[in-house]
Structure formats: C-alpha cells, structure tokens
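Trainee: Build me a structure from this.
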Amino acid sequence: MWYPRAVLAAAAAAAGLPAVDSPFFSLDAPAALRQEAIEAAELGFTGKVAIHPRQLPVIEEAFAPSRSDVEAARAVLEAAATAEGSITTVNGAMVGPPLITAAHAVVARAHDTLTDPSEKAGC
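Mentor: Next comes the predicted model:
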C-alpha cells in the first residue's frame, strides 16, 4: 500500500490540501501505531486519524519534526533571509524557493507541537 498512499499524499500536496492517513484500529498496539504513523509522515501525510484519545500522543510525536529537522530548517531560513536572490546555499547545498517553503512548514509544525512557551519564542 506504500505506492498508492504516497501518490495520494503527493496529489494532496500538489493541490495544496492536507493528506490525513487512515485510522489505526488496534488500541492495544502503541508500537505498531507509532510505526504506521511514522511511515505516514515519511510518505508525506500531514496527519493521521485517531479513534481514541490515547492514540493522540503517539500520533503527535510521529508527526512532530525532530530537533535536527528544525535546526536544518532554521539554517535554510537564515540563509534565505540574507540571500540576494531566490537561490542560496546551506552547508554547500543549493537551496531555492521549494526548500525555503518546506523549511517554513517545518518551523511552523515545530512551533505548533512545542508545549513549553519559552521554546515557542525561538521558532
């Protein structure tokens, strides 16, 4: 099911729509839920349906950007802010508008998932 799920997520992204993955129906398998949610995030889904409140922390964790993802996104945004055109470099890699847009999305997701108000100020 990876291919059709990836196509669905890509089509939704191309249309500017969120792609929400189908629910995980087993309430007693948090490790399997975590794995499925991580796979959904890797495929490009923006979220996953929960059928019970106790699934929410697992799903939220799977879709939250890692600290290294946020640091990389911030580096892209800093480079873009000082660039003289729409293309710049970060750590020797070319960065243009699509990666800058993606970096904005990562920082926004990080801001939304932080629970400590002092950390939100740095997003």
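
Trainee: alpha carbons only for contacts and neighbour counts from here, please
Mentor: Fine.

Trainee: how much space between T88 and T101?
Mentor: Distance, T88 to T101, using C-alpha to C-alpha, to the nearest Å: 13 Å.

Trainee: Comparing those two, which shows the higher neighbour count?
Mentor: Between T88 and T101, counted using other C-alpha atoms under 10 Å, T88 has the larger neighbour count: 19 against 13.

Trainee: Correct me if wrong: that one contacts A80.
Mentor: Yes - using C-alpha atoms under 8 Å, T88 and A80 qualify as a contacting pair, with a distance of 6.4 Å.

Trainee: List the contacts of H104.
Mentor: Taking C-alpha atoms under 8 Å, 6 or more residues apart in numbering as the definition of contact, the neighbours of H104 are 73, 77.

Trainee: Second chain to compare with the first, below:
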Amino acid sequence: MTGTLLPRLLPILLLIGSNVLMTFAWYGHLKFKDKPLLAIILVSWGIAFFEYCLAVPANRWGSSLYSAAQLKGMQEVITLCVFAIFSVLYLGQRITPNHLIGFALIAAGAFFLFRAPVAAA
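Mentor: Here you go, the predicted model:
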C-alpha cells in the first residue's frame, strides 16, 4: 500500500508546503506595512525561491499520475484552504459566508477535473 500511496500523496504534500510559503510571500507582508516596499519585495522573492523548490518537483513528479489540469485544480483548492487558515490565524480576518460560497464554487470546478471524460457523441 505504501508503494502506491506515496507517489499519489507526495505531490499533494509538496503543493501544501509550497502554498504555505507562497501565501507568506504574497500576503505575510501585510502585517509589516511600515517596512520599505523594496525590502518586502526582496524578502518575498527569497520565500518564493523555496516555494519553487517544492512546487516544481510537486508538478514534475505529480505529472506521472495526474494531468496538468488536475495538478492545477489541486493547487487551487490547496491554495484556498491554506489562504483561509492563514487569513484567520495570521491576518486575523474573518471568512464570511460569501467567501465560503466562492471557495466552494472553485472547489466544484476542481472536482470536475477529476471526473472521467465524457465520450463524444
């Protein structure tokens, strides 16, 4: 079981890690608005380097099991989950019902990426 489970989970775990880093790179600076923009950009680039070190292998290795569209769909759902947690815990912002509806619609789109293709008539 481990032999077949790890290749399926590894891309997902790497995408989770890359999304945590990218969320901090893109939004973490919002708590530091008093810092110079150039410094924030350089720190964000530094974080993004490590994000790429996870995202690139996630997509390369994941492409042996998942289509590019499936990987992108997974990444979007992971991004939303990571962002929602980050937004509440780090930024102290609420997730509203409208946010949840929007997130659910995006997740519904990802769901259809994993459905078997419909045969042409």
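
Trainee: Need the TM-score from the superposition.
Mentor: The TM-score (TM-score structural alignment, normalised by the length of the second structure) is 0.33; 60 aligned residues with a C-alpha RMSD of 3.5 Å.

Trainee: what are the ranges of the helices in the second structure?
Mentor: Shown for the second structure, the helices assigned by DSSP state H span residues 2-27, 37-62, 68-89, 97-113.

Trainee: Throw those helices into CSV and include mean neighbour count, thanks.
Mentor: As requested, these are exported to CSV (neighbours: other C-alpha atoms under 10 Å):
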stretch, mean neighbour count
helix 2-27, 18
helix 37-62, 16
helix 68-89, 18
helix 97-113, 14
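
Trainee: any chance you could map the helices in the first structure?
Mentor: Assigned by DSSP H, the helices in the first structure fall at 2-14, 30-43, 56-63, 67-82, 97-113, 117-120.

Trainee: which residue packs closest to the most centrally placed residue in the second structure, ignoring adjacent ones?
Mentor: Per C-alpha atoms, centre = their mean, the C-alpha nearest to the average position across the second structure is that of T79, at 3.0 Å. The shortest distance from T79 of the second structure to any non-neighbouring residue, by C-alpha to C-alpha, 6 or more residues apart in numbering, is to N19 (5.8 Å).

Trainee: Same list (the helices of the first structure) but as CSV, adding distance to D21 of the first structure.
Mentor: Rendered in CSV, the data for those read as follows (distance: least, C-alpha to C-alpha, whole Å):
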stretch, distance to D21 of the first structure
helix 2-14, 8
helix 30-43, 7
helix 56-63, 11
helix 67-82, 22
helix 97-113, 17
helix 117-120, 27
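
Trainee: For F112 of the second structure, give its distance to G73 of the second structure.
Mentor: Remark: distance between F112 of the second structure and G73 of the second structure (C-alpha to C-alpha) = 9 Å.

Trainee: Sorry, wrong one. I was asking about L10 of the second structure.
Mentor: Distance of L10 of the second structure to G73 of the second structure, computed by C-alpha to C-alpha: 16 Å.

Trainee: Also S44 of the second structure?
Mentor: The separation that S44 of the second structure has from G73 of the second structure, given C-alpha to C-alpha, amounts to 24 Å.

Trainee: just to revisit the earlier point, list the contacts for the residue nearest to the centre of the second structure?
Mentor: The contact partners of T79 of the second structure, taken as C-alpha under 8 Å, 6+ apart, are 16, 19, 23.
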